[in-house]
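*Asks:* Test case, fold it:
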Amino acid sequence: MSGKAEALIEQASFSLRGRNPDVLTCIANLSNDEVFTPPEFANRMLDTLAEAWAASHDGANLWADKTVKFLDPCTKSGVFLREITSRLTKGLADEMPDLKERVNHILTRQVFGIGITHLTSLLARRSVYCSKHANGLHSIAKSFMSDAGNIWFERVEHTWEKGKCLYCGASQATYDRGEGLETHAYAFIHTDDITTRLAELFGGDMRFDVIIGNPPYQLGSDGGTRDVPIYQHFVEQAKKLEPHFLTMVIPSRWMASGLGLGEFRQAMLGDRRMRELVDYPAASDVFPGVEVKAGVCYFLWDATHDGDCNVTTIRTGEVVGPMARNLGEYDVFVRDGRSMSILRKVQKRGELSINTILARDKEFGWTSNFDGFHEVRCAEDLPLYYIRTINPAIRKHK
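*Replies:* Okay, the predicted model is just below:
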């Protein structure tokens, strides 16, 4: 086969994606804490990233820069790395005309990932390298010496103390498993020194310009009735690497309350480097068929930004925003920006808050866990009265 014919075949492999069904739109999620990112949504995040890059680099095209390094620290299907590779392949065409050389440079020098399980690491390598072996015969990367390439995965163990993992809070009773089962001890967050850890995984001093991903959202119950959120650990760990940009899709529950996320919420709301926040109150608008209570959001954190955050809310196709907002104005995030003017008008009156007489867990001073009902009245009993409304149709029937 001639060199020209081989080049045409290789170029066809990149162009056929638009004509054939994308396999990453067809795979089912493994579980609610391992939700695959749809390619269309991944590209929406990449568009937001590219716009911010251009704004902070005098209009430069992110995808035409062969020095930029990308990391997905929680790769599952490999969709982010695949779409980044596709964009770079087009953007670097003028500077690196030879397709083989260009693709090999991108895959070996620019895109990196950490698999969250053995299965997803294989899936990610197939998505990015077109082979589960990065150094295999069918791999489109030609310089790797290892099967893993730049998409690393090895089994990691939890560090147990008093029945819980010191790093992620996993229950020892649930996740202290044999070698045949996944530990779900994610490498990116199970370390005290993430910079040194990445140097061990990929070799040398790894400085990433962009960190992007869709981290696992939660682990199974800690022995109670609620699951343990872990996505906040990925965000916090990524910030320690001091990238230029950080963008992740996470549940929106952090905005209001819940499950030990108070410190994380205050850190996010008070971080003036938050540049963009796109909120989806209905998670099905992003992940069809997946229930994530309170919805999901993605954010763009910019190390050089110091100001208000552009907030956009999207529900069933209706787009509100972007609105420039001070995320730290209140101790919780008011999701609907349109209600801010109403809130400020009410506050100007200086009246007592309803919180002084009403709380969610102790309405009007009464707890809702009463279990002392008895038939015979006692002297110390306090009578309670209630209004009973009867449907007129039922009364007439009687």
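
*Asks:* contacts, neighbours, all on C-alpha from now
*Replies:* Will do.

*Asks:* number of nearby residues for the nearest residue to residue 251 once chain neighbours are set aside?
*Replies:* Using CA to CA, 6 or more residues apart in numbering and skipping residues adjacent in sequence, the residue nearest residue 251 is residue 296, 4.1 Å away. Here the number of neighbours of residue 296 (other CA atoms under 10 Å) works out to 22.

*Asks:* check contacts around residue 296.
*Replies:* Under the criterion of CA atoms under 8 Å, 6 or more residues apart in numbering, the neighbours of residue 296 are 249-253, 279-283, 286.

*Asks:* in stretch 161-175, what's buried?
*Replies:* Of the residues in stretch 161-175, 164-165, 167-172, 175 count as buried by neighbour count, 16 or more other CA atoms under 10 Å.

*Asks:* Farthest pair within the residues you listed?
*Replies:* Using CA to CA, the pair of those lying farthest apart is 167 and 175, separated by 13.2 Å.

*Asks:* for the stretch 1-150 of the chain, what spans make up the strands?
*Replies:* Using DSSP state E, counting those that start in this stretch, the strands of the stretch 1-150 of the chain run over 70-75, 111-115.

*Asks:* One more sequence to fold, the one below, so I can look at both together:
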Amino acid sequence: MNNNIHNPDVLSCLANLSSDEVFTPPEIANAMLDLLPQELFSDTSVTFLDPCCKSGVFLREIAKRLNKGLEAHLPNREERLGHIFRNQLFGIAITELTSLLARRGVYCSKYPNGPYSVVRFDNAEGNIRYKHITHTWRGGKCVFCGASQAAYGEQARQEGLESHAYEFIHANNPNNLFPMNFDVIIGNPPYQLSDGGGDGSSAQPIYQKFVHQAKRLNPSHLAMIIPARWYSGGKGLDNFRAEMLNDQCMKIIHDFPETADCFPGINIRGGVCYFLWGKKHKGDCLIVNHKNSDTTKMVRPLLEKGTETFIRHNAAVLILSKVKALHEETMDNRVSSRLPFGIPSNFTNYTRHADIEHSIILYRSDRSKHSDKKVFVAPINITKNIKWKDSMKVLVSKASPGNDEYPHAIISAPVLAEKNSVCTETYLIVDFVRSKEEGKNLISYMKTRFFRFMMSLIKNTQNISKGVFAFVPVQNWSKPWTDEELYAKYGLTEEEIEFIESMIRPMEG
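*Replies:* Here you go, the predicted model:
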């Protein structure tokens, strides 16, 4: 026998169908199971549910642990496996395809009533159920999950395609799905569904609905892996964020700012996290930051005193406290809201040269027509804040450059906009300035790593809003700024400076 032959786990070789429905690598499934009290795997009465089965990896790995942990209680292997698969492991598949895949992974047969199943059931599902259901439409949206009828309705879907009406979150009472209580709920839910907005590419998160529904089942332990953008952003996640950040039962969060550290080959803006919620836990949360192969750990509140946002990086907590100790005004009081002049990004009623009608400079960056950043617009097209056109201002694109690889740029190059100018929704107004010199000094501050690091404590999606500037202190625009001055002003240590510079790349120019 050749001992150098590597036989990979088949579940680690699965290609993900999309970045929305990601298969969990066995290593991550086991890392999540390691969070649980390990005595659970030596108890014949403990029940486990995966309400969003794809590959069946969680149930398979639980079965391995139970098989070992129950050996003293049930010495006969056949009897032991029969008890585990019939009485302790349960799942709900998200699609018909994944139901077959999950059963194959768990029972070694996609038909658990067949001759090849590890344990013979009387039915073709075993304890991994799948039921094809339809959305319940009201006003063009599903009342349960918010899916777009235009995208997922019967007229939009070819016969035989999945409806993506996931049974677990389309149940008025999830207790009716299985006639029992579950001690542990664990899984990796679907992440988003099209909501029919924009050009059809707009989507809304759906993973939070699985977390809500799982809590309704009142388990002792809940563990799920989900996108991390709920920390401070995400469409329709305000209530979920408030609930999670104020939940004293949140026991552990493992955070992956770079998705590839958790899901190789996948890029989900803002990264991912997995967490453990414990019904009997009350207090602070263990935060574990992962970056490449390095980890940092800290037990701390999910909301630091005086903040309304989760501070993602443990190393940033003390830096923020030093900055906040000076009690300075913050830039979110200066930055405009989106759509500052009421002109959308795809606005086209402009001219490339000024004339009597089109006399106001318009800053834009939509490249669909041509690449000119400065064009000219008529006053009638300015539907909001027309007085602002007469002030000099500094603009920044609301779309950040680059991907999730560190160090980040955070923002694109700022723009100093002269008087008699406006901008499309592409830009935010960072602040108004009294002179070109003040504008240059503000831009020098924005280009510092310190400025952009303080933004990064909140920003975890591609788009920037005024709320992302809530930790950035306002400075005096009468002088230019450097990182060295700012590090000294806030008393940062060499280790803290090194951390900032590992996170934020220099900005040229």
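
*Asks:* Got a TM-score for the pair?
*Replies:* TM-score for the superposed pair, counting by TM-score structural alignment, normalised by the length of structure 1: 0.84. Supporting figures: 353 aligned residues with a CA RMSD of 2.3 Å.

*Asks:* Now check structure 2 for the residue matching the residue nearest to residue 251 of structure 1.
*Replies:* By TM-score structural alignment, residue 296 of structure 1 lines up with residue 272 in structure 2.

*Asks:* sorry, back to before: could you report the distance from the residue nearest to residue 251 of structure 1 to residue 335 of structure 1?
*Replies:* To residue 335 of structure 1, residue 296 of structure 1 is 12 Å away according to CA to CA, to the nearest Å.

*Asks:* which residue sits closest to the corresponding residue of structure 1 for residue 144 of structure 2, ignoring its sequence neighbours?
*Replies:* Applying TM-score structural alignment, one finds that residue 144 of structure 2 aligns to residue 167 in structure 1. The spatially closest residue to residue 167 of structure 1, leaving aside those adjacent along the chain, is residue 190, at 5.6 Å (CA to CA, 6+ apart).

*Asks:* so how far is residue 241 of structure 1 from the one you found?
*Replies:* Distance of residue 190 of structure 1 to residue 241 of structure 1, computed by CA to CA: 15 Å.

*Asks:* Neighbour count for these two, which is higher?
*Replies:* Neighbour totals were compared for residue 190 of structure 1 and residue 241, and residue 190 leads with 21 against 18 (other CA under 10 Å).

*Asks:* Map that one across to structure 2 for me.
*Replies:* Using TM-score structural alignment, residue 190 of structure 1 sits opposite residue 170 in structure 2.

*Asks:* that older thread, what about the contacts of residue 296 of structure 1, which are in strands?
*Replies:* By the criterion of DSSP state E, membership of those in strands covers 249-251, 279-280.

*Asks:* out of the residues you listed, who's nearest residue 362 of structure 1?
*Replies:* Of these, the one sitting nearest to residue 362 of structure 1 (CA to CA) turns out to be residue 251, at 27.2 Å.

*Asks:* what about the counterpart of that closest one in structure 2, how many residues close to it?
*Replies:* Applying TM-score structural alignment, one finds that residue 251 of structure 1 aligns to residue 227 in structure 2. Residue 227 of structure 2 is flanked by 27 other residues according to other CA under 10 Å.

*Asks:* With the one 10 residues further on instead?
*Replies:* Around residue 237 of structure 2 sit 18 other residues, with neighbours defined as other CA under 10 Å.
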